[in-house]
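Novice: Coordinates for the following, if possible.
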Amino acid sequence: MMQRKHRTLGRPRKEQDGTSTKDTILHIATGMFLEKGYPLVSMDDVAQQCDVTKATVYYYYKTKTDLFTDAMVQLMNRIHERIVVILSTNEPLKKQLFQFAKGHLQATVDIDINSFMKEAKTSLSQEQLQLMQEAEQKMYDELEHALKKAMDKGEIPGSNPRLGALLFVSMVTTGNNMNTVFKNSFSSLDDLVTQIVDFYWDGLANGS
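Specialist: I've put the predicted structure just below:
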């Protein structure tokens, strides 16, 4: 009689409802980190929300910083993919910037990005920080390329496209740092995004 082949001790099943256990853990953990912040999420919390054992979480991620790093890198990679789609259309640059800003604000609507990352970075290793910085770099590279392309076409005056990319992301991020009362002074998300892009665009149009 054939003996039943056992899984390696501690090795979780590969799939759960068609999604790998690792992907499930990563997806749920990402949401938890974004909602609660890095310090308030434990590996126990993640295991409970994923309906797996703590040992299963540790099978894939040796530490919480490993899990956080993978979660943030994958999140930034998804944002990067979305940016590529937005900035590769034939739409005018101003409309592309509007879609970029709106997508960014929708994805981070209730997050103070600066505080969120500051809390986490104190716990990360240099290697983990490097991985996150490389993923973030891709986003700036795409925006810089779009600005340079618009400058070459004469759509906007020539200037430093890298600085332009950094300034635009900083302005968009400001939308996350507004207090609730100020945010509510805008009639809609589109109104907020329009005003941010208009401020930025006025600077570009004047060659500043």
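Novice: only C-alpha atoms for contact and neighbour calcs from this point on.
Specialist: Fine.
Novice: how about stretch 55-72: buried residues?
Specialist: Going by neighbour count (16 or more other C-alpha atoms under 10 Å), the buried part of stretch 55-72 is 55-58, 60-61, 64-65, 67-72.
Novice: What's the first helix or strand after the top helix by length along the chain?
Specialist: Across the chain, the longest stretch assigned as helix under DSSP state H is helix 126-152. With elements assigned by DSSP states H and E, the helix or strand that comes after helix 126-152 is helix 161-177.
Novice: Does anything pack onto the following helix or strand past that following helix? Which helices or strands?
Specialist: Next helix or strand after helix 161-177 toward the C-terminus (DSSP H and E): helix 180-183. Here helix 180-183 touches no other helix or strand, going by 3 or more C-alpha pairs under 8 Å, 6 or more residues apart in numbering; DSSP states H and E.
Novice: got the angle for the next helix or strand after helix 180-183 vs helix 161-177?
Specialist: The helix or strand immediately downstream of helix 180-183 is helix 189-205, counting by DSSP H and E. Inter-element angle recorded for helix 189-205 and helix 161-177: 150 degrees (by axes from the mean of the first three to the mean of the last three C-alpha atoms, to 10 degrees).
Novice: Sequence B follows; please return its structure for comparison with A:
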Amino acid sequence: MSEQAPKRSRGRPKQTNNDISIQQTIVYTASTLFKEFGYEMVTLQQIGKKCGVSKPTIYYHFAGKSDLFRAAMTTMLQNVRKITAHMLDEAEHLQEGLIRLAETRLANPHGEIETMMREAEPLLEEEQIQAIREAEHQIHEVLASHFKQAMDQQLFREEDPLFLAEAFSTLMLMGNREYDCQKYESHRVLAEKIVRVFIEGVRIG
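Specialist: Alright, predicted model coming up:
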């Protein structure tokens, strides 16, 4: 059963820098616990104990566990989006950027997010689900923009760039299976193979 607090009054004061720092600590701690134990097994009391705040303090910042889960998930995905954009923008060429990105994602599997979502979705409000899915979509949009540039430069054949972004993200899920990673000597080797297969399938000529 979801943990919810009473509606906050309109007289709630503005957040101070200290409030924001506490909120960030709560989100980070919740993210860690959700990834380790899943949505249902984690309680607000556990989260509070782990980050050294009271349960009422969590309710001061979040309406309940589902609201905190939304914040934790969207924060994780926003961080992935920033890393994705940075790696692709800084790379000398797209293929190297994709390899670095795949290597990073293989070393820090993204698949537990889908596992958590499957467990949590029946207990979330539609707006919370949409917020999480939108944060995930923004990662695909970053990839899609780089794939569109490759098409404009006639490096990739014409295709729906968003479809290619989702396809590439799916390939990177191979790293969630320990067996797949054990077949290769390093994440870099597997990343190079994934990117090579992807690019051979989409480039011109």
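Novice: buried sites along the longest helix of the first structure?
Specialist: Neighbour-count burial for helix 126-152 of the first structure, counted by 16+ other C-alpha under 10 Å, picks out 128-129, 132, 135-136, 138-144, 146-148, 150-151.
Novice: quick one: the residue most central in space within the second structure from Glu134 of the second structure, how far?
Specialist: By C-alpha atoms, centre = their mean, the mean C-alpha position of the second structure lies nearest to Leu77, the distance being 2.7 Å. According to C-alpha to C-alpha, to the nearest Å, Leu77 of the second structure and Glu134 of the second structure sit 9 Å apart.
Novice: who touches stretch 26-43 of the second structure?
Specialist: 47-48, 50-51, 58, 65, 68-69, 71-73, 75-76, 112-113, 116, 119-120 (C-alpha atoms under 8 Å, 6 or more residues apart in numbering).
Novice: Next up, the contacts around the counterpart of Leu204 of the first structure in the second structure.
Specialist: Taking TM-score structural alignment for the superposition, Leu204 of the first structure sits opposite Val202 in the second structure. If a contact means C-alpha under 8 Å, 6+ apart, then Val202 of the second structure has Phe156, Arg157 as its contacts.
Novice: Quick check: Val202 of the second structure vs Ser145 of the second structure, distance?
Specialist: To Ser145 of the second structure, Val202 of the second structure is 15 Å away according to C-alpha to C-alpha.
Novice: Check Arg118 of the second structure too.
Specialist: According to C-alpha to C-alpha, Arg118 of the second structure and Ser145 of the second structure sit 28 Å apart.
Novice: Return the closest of the buried residues of stretch 55-72 of the first structure with respect to Glu81 of the first structure.
Specialist: Among these, Met72 lies closest to Glu81 of the first structure (C-alpha to C-alpha), at 14.1 Å.
Novice: Which position in the second structure pairs with that closest one?
Specialist: Match for Met72 of the first structure (TM-score structural alignment): Met73.
Novice: my guess is that match meets Ile132, correct?
Specialist: Yes. In this structure, Met73 of the second structure is within contact of Ile132 by C-alpha atoms under 8 Å, at 6.3 Å.
Novice: Just give me the mean distance for stretch 132-142 of the second structure relative to the first structure.
Specialist: In the superposition with the first structure, the average deviation recorded for stretch 132-142 of the second structure is 1.0 Å (mean C-alpha distance after the TM-score superposition for the first structure).
Novice: Show me what counts as buried in the helix or strand hosting Ser115 of the first structure.
Specialist: For Ser115 of the first structure, the host element (DSSP H and E) is helix 113-121. For helix 113-121 of the first structure, the buried set under the neighbour-count rule, 16+ other C-alpha under 10 Å, comprises Phe116, Ala120, Lys121.
Novice: quick one: that helix to helix 161-177, angle?
Specialist: Interaxial angle of helix 113-121 of the first structure relative to helix 161-177 (the same axes, to 10 degrees): 90 degrees.
Novice: got a list of contacts for helix 113-121 of the first structure?
Specialist: Residues outside helix 113-121 of the first structure that contact it (C-alpha under 8 Å, 6+ apart): Leu34, Gly37, Tyr38, Pro39, Leu129, Thr173, Asn176, Asn177.
Novice: what about it, how far off from the second structure?
Specialist: Relative to the second structure, helix 113-121 of the first structure is 1.9 Å off (mean C-alpha distance after the TM-score superposition for the first structure).
Novice: next one: that helix to chain centre, how far?
Specialist: A distance of 13 Å separates the centroid of the chain from that of helix 113-121 of the first structure, by C-alpha atoms, centre = their mean, to the nearest Å.
Novice: Same question for stretch 37-50 of the second structure.
Specialist: 20 Å.
Novice: And stretch 24-44 of the second structure, by the same measure?
Specialist: Using C-alpha atoms, centre = their mean, the offset of stretch 24-44 of the second structure from its chain centre is 14 Å.
Novice: ditto for stretch 159-168 of the first structure
Specialist: Mean-position distance between stretch 159-168 of the first structure and its chain equals 19 Å (C-alpha atoms, centre = their mean).
Novice: Would you mind pulling the contact partners of it?
Specialist: The contact list for stretch 159-168 of the first structure (C-alpha under 8 Å, 6+ apart) reads Tyr140, Asp141, Leu143, Glu144, His145, Leu147, Lys148, Met151, Tyr200, Gly207, Ser208.
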